[in-house]
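Engineer: Got a predicted structure here, sequence first:
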Amino acid sequence: MAGSKLWSSQTRSDLGRNRSIWSALHLDPILLGLLLLLVGGGLFVLYSGADRNIDVVKAQGIRLGVAFVVMFVFAQLDPAVFRRWAPWLYGLGLIGLVAVLLVGVGAKGAQRWLALPGLPRFQPSEFMKLVVPMMAAWYLSRYYLPPTFPRVMTGLVIVLLPMFLIIQQPDLGTSLLVGMAGIFVVFFAGISWKLIAAFLAMVSVSAPLMWFFVMREYQKQRVLTLLDPQSDPLGAGWNIIQSKTAIGSGGMEGKGWLQGTQSHLEFLPESHTDFIVAVLAEEFGFIGMLLLLTVYFLIILRCLYISVTAQDSFSRLVAGALTMTFFIYIFVNIGMVSGLLPVVGVPLPLISYGGTSSVTLMAAFGVLMSIHTHRRMITA
């Protein structure tokens, strides 16, 4: 008995000694360090992309500061909290999306924002990038995995309903990100390859119908511009042509910081937002792009490790989906700036100027840190 008490006391002492400051703060130092490195480099490039406008850099710095605070708050919450609140947040998000269509604030031909008294205007669709994968994971993790066909269909309905509402705003880029975040949950739940093949076949068959009955004229124009940007070089094809010119002119080592011609001579539009990667490629060349992609790769690798080591199905599904959504951000932005994908207005994560997407992404990293640091210690 005395030995047992001595062992128990020693074990508690060891556990207390092994609990680092990072564990107490519920932060992952590796992921945090990589994010700080990415954000610091992003502000460096933004100064050039904004044509040396320090006010833009300061504004982005404040937004990123808020985003890190949001990440810290989310990291303190136990994953059980996200699971418990997922259905309620999903319902609230759907109400917000419907409210946008009815009484939303419009800008540049789109109606995507809500302006509530006493609050800054916001996009409920950004909120759904987090909530949709949580809701899909909440539903599927309640049953044995892999899910049966009816449950897969129900999971897809959970994903497609907010996606349909966001398309009506219209906001194709955000709807794709929300849809992919939810679909990744369904995929990671362990559906069969037959169902995956059937889904891909359904998408292929429905593509012509989407072209004629769903897609708007400006969306069709983006696809046509992707296929032949030279058909309207001074109009719809201008962005892609100038972006590819900037990327190609950077060469191996680039022209040097603040020495880019396409952005500083105002040939490249949106040089501090969606097309900021073209500024980076022109001024820092292939080497600069390689360093950026290396940091992104290490962040994704760390997030995948967190998802693999999660201790319950809900946490694994959510962590995997949020990680792959971050990857889709990178893939779509660099693809559209390089002329490989249509321009859909997806920012380069934590590099492009903008507050809403940065806060959403950092909230997602907060969820990942929560999953990693709230793991229950298993002892023999």
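Structural biologist: Good, I have the coordinates.

Engineer: rest of the way, CA atoms for contacts and neighbours
Structural biologist: OK.

Engineer: can you tell me the helix or strand for Val39?
Structural biologist: helix 29-49 (DSSP states H and E).

Engineer: Kindly list the longest helix within the protein.
Structural biologist: As assigned by DSSP state H, the longest helix anywhere in the chain is helix 276-308.

Engineer: and after that helix, which helix or strand comes next?
Structural biologist: Going down the chain from helix 276-308, the next helix or strand is helix 313-337, by DSSP H and E.

Engineer: Now do the buried residues in stretch 307-320.
Structural biologist: Buried residues in stretch 307-320, counting neighbours by 16 or more other CA atoms under 10 Å, are found at Ser307, Ala310, Ser313, Phe314, Ser315, Arg316, Leu317, Val318, Ala319, Gly320.

Engineer: Same question for stretch 139-155.
Structural biologist: Going by 16+ other CA under 10 Å, stretch 139-155 has these buried residues: Tyr139, Leu140, Ser141, Pro146, Pro147, Val152, Gly155.

Engineer: ok, structure two:
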Amino acid sequence: MSNFVPAPIAQLPWKTILLLLVMASFGFIVLYSAAGGSMTPWAGLHMLRFMVFLMMAIIMSYFKETFWKTMAFPVYGIVLIMLLGVELMGAVGGGSQRWLNLGFMRLQPSELMKVAIILAVARFYDLLPPSQIRTWGAIWPLLVLLAFPAALILLQPDLGTTITVVAGALTIAFLAGLPLRLFVGGGVAIAILAPLAYFFALEEYQQRRVTTFLNPENDPLGAGYHISQSKIAIGSGGLFGKGFLNGTQSHLDYLPEGHTDFVFATMAEEWGLFGGILVLSGFFLLFRWGLGVATRAKTRFSQLTAAGLTTTIFFYVAINLMMVMGLAPVVGIPLPFLSHGGSSMMTIMICVGILMSIDRHPGRRGAFG
């Protein structure tokens, strides 16, 4: 085949591309069923977006590491300005102000910040001399990089995205070599400050989400409705599900947001435990590939960026699955490749594109390698 296929195309990670295509196609099937057996309004657009963003990711794979290094801080600044724009003139939906209306689409800059913060923090620790990694100079710039986007995203308000942005940045800081005691101390401080944050930092509806997560049965028809119906949908699927197009929770509108945040519950009702294992297996293979890219990378920046982007996708999956199963508060995190949503899919495919770029151009091992 190498005699017929150009080398740049043959060198693409086709196994990973095929995996993504299979997962997005399964998402198409789930969304098709969620709409009662219709391509509209979700399934057709879902697949169209995926194909467009897949082409974008493939194009991104041709960029070398020097491009991402050069763009790390400018991209962070641009996305930060976009977050400021959301506060000034952002579109409101569902009681939250999170989008910029571009005419042809509504863009959610907070989703892009998940990638921008990874690039910026990885670039910072790439520039930092190893001798300073355990000094104050390795900590305060990280806090500055995190403080502004975290505050702006909390104002929208969007607690789930804030958690993902902070977690991605802290993951890179940990991998860069910051002392473990800092993270342990930070965890203790969060535990102490959590009650204050609950009463003074969270909106009323966010407080209800926390109390509902702890005991959803207290208000099964009110604040606990989402989690209760999600558990019913997942449990009623059994081992092999009720069958394609035979779900009742989503088709009879008992399950809210069955095409976005709770798409896993929609899937599990019709495909059962078998479908859930298939989805988890797909994500496992994706994570294994991403961590493999980080392992094969030759430079500090590539290693940190690849690991950070992989863990960012992991946080999407972990938080969403914990949410739909009642193991975490409902925070509005979509499930990659299955949930309907343009901004989240674009973010995931940007992560994939940069990972493919690092895999194609691992760089040369240097002093930090």
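Structural biologist: Looks like it came in fine. Predicted model, so just to flag it, every value in this text is computed and none were measured.

Engineer: Please report the TM-score between the two superposed chains.
Structural biologist: After superposition, the two chains reach a TM-score of 0.93 (TM-score structural alignment, normalised by the length of the second structure), with 361 aligned residues with a CA RMSD of 2.0 Å.

Engineer: any idea how far the longest helix of the first structure is from the chain center?
Structural biologist: Relative to the chain's own centre, helix 276-308 of the first structure is displaced by 14 Å; criterion: CA atoms, centre = their mean, to the nearest Å.

Engineer: With stretch 65-85 of the second structure instead?
Structural biologist: 18 Å.

Engineer: Give me the range in the first structure that that stretch lines up against.
Structural biologist: Per the alignment by TM-score structural alignment, stretch 65-85 of the second structure matches residues 79-99 in the first structure.

Engineer: same check, this time on stretch 249-256 of the second structure
Structural biologist: Under TM-score structural alignment, the match for stretch 249-256 of the second structure is residues 262-269.

Engineer: hang on, the earlier thing: what's the mean gap between the match of stretch 65-85 of the second structure and the aligned bit of the second structure?
Structural biologist: Once fitted to the second structure, stretch 79-99 of the first structure is off its aligned match by 1.2 Å on average (mean CA distance after the TM-score superposition for the first structure).

Engineer: ok, and for that stretch, which residues are buried?
Structural biologist: Pro79, Phe82, Arg83, Ala86, Pro87, Leu89, Tyr90, Gly93, Leu94, Gly96, Leu97, Val98.

Engineer: Which elements pack onto the host helix or strand of the last one?
Structural biologist: Right, Val98 of the first structure. Using DSSP H and E, Val98 of the first structure sits in helix 79-103. For helix 79-103 of the first structure, the packing partners by 3 or more CA pairs under 8 Å, 6 or more residues apart in numbering; DSSP states H and E come out as strand 110-113, helix 124-140, helix 149-167, helix 356-373.

Engineer: And these: which comes nearest Trp257 of the first structure?
Structural biologist: Smallest distance to Trp257 of the first structure across those (CA to CA): 24.0 Å, for helix 356-373.

Engineer: report the angle between the axes of that closest one and helix 124-140?
Structural biologist: With axes from the mean of the first three to the mean of the last three CA atoms, to 10 degrees defining the directions, helix 356-373 of the first structure sits at 30 degrees from helix 124-140.

Engineer: Where in the second structure does helix 356-373 of the first structure align, residue-wise?
Structural biologist: Helix 356-373 of the first structure maps onto residues 343-360 of the second structure, going by TM-score structural alignment.

Engineer: Have a look at how far, on average, that stretch is from the first structure.
Structural biologist: Using mean CA distance after the TM-score superposition for the first structure, the mean distance for stretch 343-360 of the second structure is 0.5 Å.

Engineer: And Ala167 of the second structure, how close does it get to Tyr254 of the second structure?
Structural biologist: 33 Å (CA to CA, to the nearest Å).

Engineer: just Leu221 of the second structure next, same as before
Structural biologist: Distance from Leu221 of the second structure to Tyr254 of the second structure, by CA to CA: 11 Å.

Engineer: Look at the two and report which has more neighbours.
Structural biologist: When neighbours are counted by other CA atoms under 10 Å, Leu221 of the second structure and Tyr254 differ, and Tyr254 comes out ahead with 16 against 12.

Engineer: residues in contact with the more buried one?
Structural biologist: If you count contacts by CA atoms under 8 Å, 6 or more residues apart in numbering, Tyr254 of the second structure has them with Gln229, Thr248.
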